[in-house]
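Colleague: the sequence and its predicted three-dimensional model are supplied below.
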Amino acid sequence: MIKIEILSQGEELLTGQVVDTNASWLSDELVRMGLTITRHTTVGDDKGDLVAVLKEIAVRADGCLCTGGLGPTVDDLTAEAVAEAFALPLKLDTTALAQIEGFFEHRGQPMPASNRKQALLPTTATRLDNLCGTAPGFSLEHTGCWFGFMPGVPYEMKQLFNNAIRPVFLQRFPERLKSLVIIKTLGLGESDLQDRIQSIAIPNGVRLGFLTAPEGNQIKLLFDADFPQGRAQGLIADFKNQLGASVFSVTDDRSYQQTVYDVVGEQLINKGLTLAVLETLTQGEIASQCLGKPWLLSAVYCQDLIQLARFIGMDYLAKNSDKAWCQLAQNSAEVVRRKAKSDYGLAQLCFNNKIDGSPARGTIYTALVTATTAISFIDQVGGSLRRQQRQSALKAFDRLRIFLQENN
């Protein structure tokens, strides 16, 4: 197996001041090329640490992409560390120097003396021209490992990777496209997912992974390039069968960030249906997720029971039991549906209180109403008010998704 590593350099990454989006982007690009990333390493502005990790990577990896540390300041140490680690003294690259001088001349400024440092590259290194900034990249091979060094500025890194590094990688490591299938779920925790799929045997040539996120938990299946398509579809079907209605999306396009709101929207459009919603705890979260959608005819927010009573035209709101709350939610859904003249009415009632300054765990009463059907659900949600807001909205739309799915 070809082993590829990613090395990120910068104290700001270790201290959390900056999120390392470069490593994430590079990993995604390399996986699309059929390569396997075995390690991500982050090192601060310490030349000794950089020298040590470069030596380690050279021994264990076939390729390594490095970002950061190519600037003009004293904490930019990558070139110096490479020179020391691989016994390749720094040498002035006159073409690189001319490019840096031209960068400043084009802006009508003299080149600061400190920028000359960026033109010092390790002997035998190949210069990689930076079309967007002053820091040239460079590449070299040591003990069979090919290194590509790029600036840490994301847009500079991306153009240099696409123009100079991708072609080399494709030549050195012939493309073997893998297929990534993402199964998105709602309503099941990570441990619940594991229990549901425990009986499924994962064959050779498939890697199983999990991702937990507020918008739902995901199962990722990475298939080798030569894995039979028929077997892959059978395995995906096994997962869907075990997970049941909790699955709201299956996609092989990692760039398509499909949400449960997107899925419900597609269902409503395909059926030619419209929706009106009444929100309480969610405070407009549902409406914001459906902004500009033609199938959403109305979205109403009631801050408290007084506003709700006025909206639905009732002087007294019985709420002394779960049954009474569910009936109230159904009445609210019917009123918002009738006023909007929509096919579906969705109401979610939860007026949460604080206990000792913290939000209490909320009981949510969700109702879905059509011209002929009225159903209600009871859910629990905890955490901060912001989390309760998001989770309540997701639960409401997931209930609607399942109803639409089961009533074709």
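Modeller: Looks like it arrived, so ask away. Residues are numbered from 1 along each chain as shown.

Colleague: make it CA atoms for all contacts and neighbour counts henceforth
Modeller: Noted.

Colleague: tell me the contacts of Ile165?
Modeller: Gly148 (CA atoms under 8 Å, 6 or more residues apart in numbering).

Colleague: so it, which state does it fall into?
Modeller: For Ile165, the assignment made with DSSP: H, G, I helix; E, B strand; the rest coil gives helix.

Colleague: quick one: the strands in the stretch 151-300 of the chain, in order.
Modeller: Under the criterion DSSP state E, counting those that start in this stretch, the stretch 151-300 of the chain carries strands at the ranges 179-185, 206-211, 218-223, 247-251, 275-279, 296-301.

Colleague: out of those, which is closest to Ala52?
Modeller: strand 206-211 (31.0 Å; CA to CA).

Colleague: list the helices and strands that closest one packs on?
Modeller: Applying 3 or more CA pairs under 8 Å, 6 or more residues apart in numbering; DSSP states H and E, one finds that strand 206-211 makes contact with strand 218-223.

Colleague: all helices of this structure, in order?
Modeller: With helices called from DSSP state H, the chain shows them at 11-14, 21-32, 47-60, 78-85, 94-106, 154-160, 166-172, 190-197, 229-243, 260-271, 285-289, 305-312, 322-340, 385-406.

Colleague: dump those helices to a markdown table, plus mean neighbour count and distance to Thr123.
Modeller: Written out in a markdown table, the entries for the helices of the chain read as follows (neighbours: other CA atoms under 10 Å; distance: least, CA to CA, whole Å):
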| stretch | mean neighbour count | distance to Thr123 |
| --- | --- | --- |
| helix 11-14 | 16 | 26 |
| helix 21-32 | 16 | 26 |
| helix 47-60 | 17 | 16 |
| helix 78-85 | 22 | 8 |
| helix 94-106 | 16 | 13 |
| helix 154-160 | 19 | 20 |
| helix 166-172 | 14 | 20 |
| helix 190-197 | 14 | 50 |
| helix 229-243 | 14 | 48 |
| helix 260-271 | 16 | 54 |
| helix 285-289 | 17 | 55 |
| helix 305-312 | 15 | 75 |
| helix 322-340 | 22 | 73 |
| helix 385-406 | 19 | 54 |
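
Colleague: next, the one to line up against it:
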Amino acid sequence: MIKVSMLSTGEEVLHGDIVDTNASWLSELFFEQGFAIHYRSTVGDQLEELENEITALSLKSDVVIVNGGLGPTTDDLSALAAARALGVELELNQEWLEIMTNYFARLGRPMAASNDKQAMLPVGAEMLNNPVGTACGFSIELNNAVVFFTPGVPFEFKRMTTDEILPRLKQRFPNVERLECNKVYTFGLGESGIADRLKSVKLPDGFSLGYRSYMPFIEVKIFSPYQDQNIEQVIEIISGELADFTLSINQPLIAAVGHLLDHSQTQISALEQVTGGEVARSLSLDAKAQEQFVQSVVDNKAQPLSELQDALLIADEYRQDTQSDIVVSSFRMEDGSIALVLISAEYHFAQQVSFTRDYPLKSQQILLSTLILDMVRRYLQQISMLATLSHFERLAFIEG
């Protein structure tokens, strides 16, 4: 098995000032390509620690990906640390210096002297092209491992990984078997509940399950050999066992809703008195959903309602005002519960719910907006609107 390590660099990553999205992206991509990451570490902008960690990873890995530290400032130390690990000097890479000079000339700007530093590579290193930035990458051979040095800017890192690094890895390790990860997105059932429902499922050889939990979803990951003939059947079995809790396959809920809105050419608006604009934010994050999204009103000062029927009446008025095909709404009720509504010209559904335990405000908004978006999904798929609830208790509903 090929051992792949990743080293993230920078004080901002080490101390949590930024989220290391590069690491999670690379882990998922490399797993699917057959180069699963077996070790990850993070080091700040300390030259000796960088040098020591690069050397240590090269001794226990076949491949090392070093991310960050290729910029023009004094705290960008990855190239120097690589040179010290190799026991060589840095030298000016004339090819990259010319590329940078031409880049700034096209912009009509002089190149700062500090940018020269980005063309200083360890003697013997192979340059990796970066067509979308000024920091070239490079690779070295150290202790029988190949070590790739990459820029920290996410879109530069991703471009270099797919265009420069993956082709080299596939050439170096031609017999690596690709893997596949299919995802079943669920809502309303905890990991233990999911595990109980799936414990009797017998998986084919080479298949395994994993879970990723994040508010408010749990992804059930189905790992398998690439394009295995049993994949579709296993996905069907897993999603069937989870039945009422399955939102979508291989796409987040909002992407599934966006696809359904686009396919049916259904225009939607939102009237939010409880969710604080979370429904509108979600609809704006997906291109297809955004195309069908008419408008949203967030009203934090509205008076609580006494009857669930009142929620339907207000939502229908808003639907007529916006001339939307459907409107979704959230309302506060006098008893502290929440009314959630989906209404069209021909159909209406309203449910009154309360939380089963205390949640922070942001979590309440996310949970309620997820339930609302699931109502949209169910309406467009023409399945029962009465989802099984775990975060909520359903106190009443109206449908017609």
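Modeller: Looks like it came in fine. As the structure is a prediction and not an experimental result, all values here were calculated from the model.

Colleague: TM-score for the pair, please.
Modeller: Superposed pair, TM-score by TM-score structural alignment, normalised by the length of the second structure: 0.76. Supporting alignment: 375 aligned residues with a CA RMSD of 3.9 Å.

Colleague: make CSV out of the helices of the first structure and add distance to Leu296 of the first structure.
Modeller: Conversion of the helices of the first structure to CSV gives the following (distance: least, CA to CA, whole Å):
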stretch, distance to Leu296 of the first structure
helix 11-14, 43
helix 21-32, 35
helix 47-60, 54
helix 78-85, 54
helix 94-106, 51
helix 154-160, 38
helix 166-172, 44
helix 190-197, 32
helix 229-243, 29
helix 260-271, 9
helix 285-289, 8
helix 305-312, 19
helix 322-340, 9
helix 385-406, 13
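
Colleague: what's the neighbour count on the closest residue to Gly210 of the second structure other than its chain neighbours?
Modeller: Sequence neighbours aside, Lys221 is the residue nearest to Gly210 of the second structure in space, at 4.9 Å (criterion: CA to CA, 6 or more residues apart in numbering). Residues contacting Lys221 of the second structure under the criterion other CA atoms under 10 Å number 20.

Colleague: for Gly68 of the first structure, same thing?
Modeller: Neighbours of Gly68 of the first structure (other CA under 10 Å): 22.

Colleague: touching, it and Gly148? I think so.
Modeller: No. Counting by CA atoms under 8 Å, no contact exists between Gly68 of the first structure and Gly148, whose distance comes to 11.3 Å.

Colleague: quick revisit: which one of the strands of the stretch 151-300 of the first structure is the most hemmed in?
Modeller: Most buried of those by mean neighbour count (mean count of other CA atoms under 10 Å) is strand 275-279; its value is a mean of 27.

Colleague: how far out from the middle of the chain is that strand?
Modeller: Between the centre of strand 275-279 of the first structure and the centre of its chain there are 28 Å (CA atoms, centre = their mean, to the nearest Å).

Colleague: average gap between that strand and the second structure?
Modeller: For strand 275-279 of the first structure, the mean distance to aligned residues of the second structure following superposition is 5.4 Å (mean CA distance after the TM-score superposition for the first structure).

Colleague: what are the contacting residues of that strand?
Modeller: With contacts defined as CA under 8 Å, 6+ apart, strand 275-279 of the first structure is touched by 286, 295-302, 332-333, 336-337, 340, 342-349.

Colleague: measure the residue nearest the centre of the first structure to Glu190 of the first structure for me?
Modeller: When the first structure is reduced to its mean C-alpha position, the closest residue under CA atoms, centre = their mean turns out to be Gln257, at 7.7 Å. Note on Gln257 of the first structure: its distance to Glu190 of the first structure, by CA to CA, to the nearest Å, is 20 Å.

Colleague: list the contacts of Glu80 of the first structure.
Modeller: Applying CA under 8 Å, 6+ apart, the residues contacting Glu80 of the first structure are 47, 90, 122.

Colleague: leaving out the residues flanking it, which one is nearest to the second one?
Modeller: Spatial nearest neighbour of Leu90 of the first structure, chain neighbours left out: Pro122 (4.3 Å); criterion: CA to CA, 6+ apart.

Colleague: and the residue nearest to the centre of the first structure, what is it in contact with?
Modeller: No residues are in contact with Gln257 of the first structure under the rule CA under 8 Å, 6+ apart.

Colleague: before we move on, back to that, dump the residue contacts of the residue nearest to Gly210 of the second structure.
Modeller: When contacts are counted by CA under 8 Å, 6+ apart, Lys221 of the second structure touches 181-184, 209-212.

Colleague: same list (the strands of the stretch 151-300 of the first structure) but as TSV, adding distance to Asn241 of the first structure.
Modeller: Rendered in TSV, the data for the strands of the stretch 151-300 of the first structure read as follows (distance: least, CA to CA, whole Å):
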stretch	distance to Asn241 of the first structure
strand 179-185	12
strand 206-211	17
strand 218-223	14
strand 247-251	9
strand 275-279	29
strand 296-301	31
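
Colleague: so which of these comes closest to Ala396 of the first structure?
Modeller: Checking those against Ala396 of the first structure by CA to CA gives strand 275-279 as the closest, at 9.9 Å.

Colleague: ok now stretch 295-315 of the first structure, how far from the chain's centre?
Modeller: Chain-centre distance of stretch 295-315 of the first structure: 35 Å, with CA atoms, centre = their mean.

Colleague: now stretch 290-309 of the first structure
Modeller: Its chain's average C-alpha position is 29 Å from that of stretch 290-309 of the first structure, according to CA atoms, centre = their mean.

Colleague: contacts made by it with the rest, please.
Modeller: 261, 265, 268-269, 273-281, 283-284, 287, 315-317, 332, 336, 340, 342, 351.

Colleague: Cys326 of the first structure touches Phe377, doesn't it?
Modeller: Yes. Using CA under 8 Å, Cys326 of the first structure is in contact with Phe377, at 7.3 Å.

Colleague: give me the buried positions along stretch 369-379 of the first structure.
Modeller: 369-370, 374, 376-377 (16 or more other CA atoms under 10 Å).

Colleague: check these and tell me the two furthest apart.
Modeller: Distances among those were taken as CA to CA; the most separated pair is Thr370 and Phe377, at 15.2 Å.

Colleague: ok, how many other residues are close to the closest residue to Gly10 of the second structure other than its chain neighbours?
Modeller: Closest residue in space to Gly10 of the second structure, ignoring its immediate chain neighbours: Gly44 at 4.4 Å, by CA to CA, 6+ apart. Close neighbours of Gly44 of the second structure, defined as other CA under 10 Å, add up to 18.

Colleague: roughly how far does the alignment partner in the first structure of Gly44 of the second structure sit from Thr67 of the first structure?
Modeller: For Gly44 of the second structure, the aligned position in the first structure is occupied by Gly44, per TM-score structural alignment. Separation of Gly44 of the first structure from Thr67 of the first structure (CA to CA) stands at 12 Å.

Colleague: likewise Ile183 of the first structure?
Modeller: From Ile183 of the first structure over to Thr67 of the first structure (counting by CA to CA), the distance is 32 Å.
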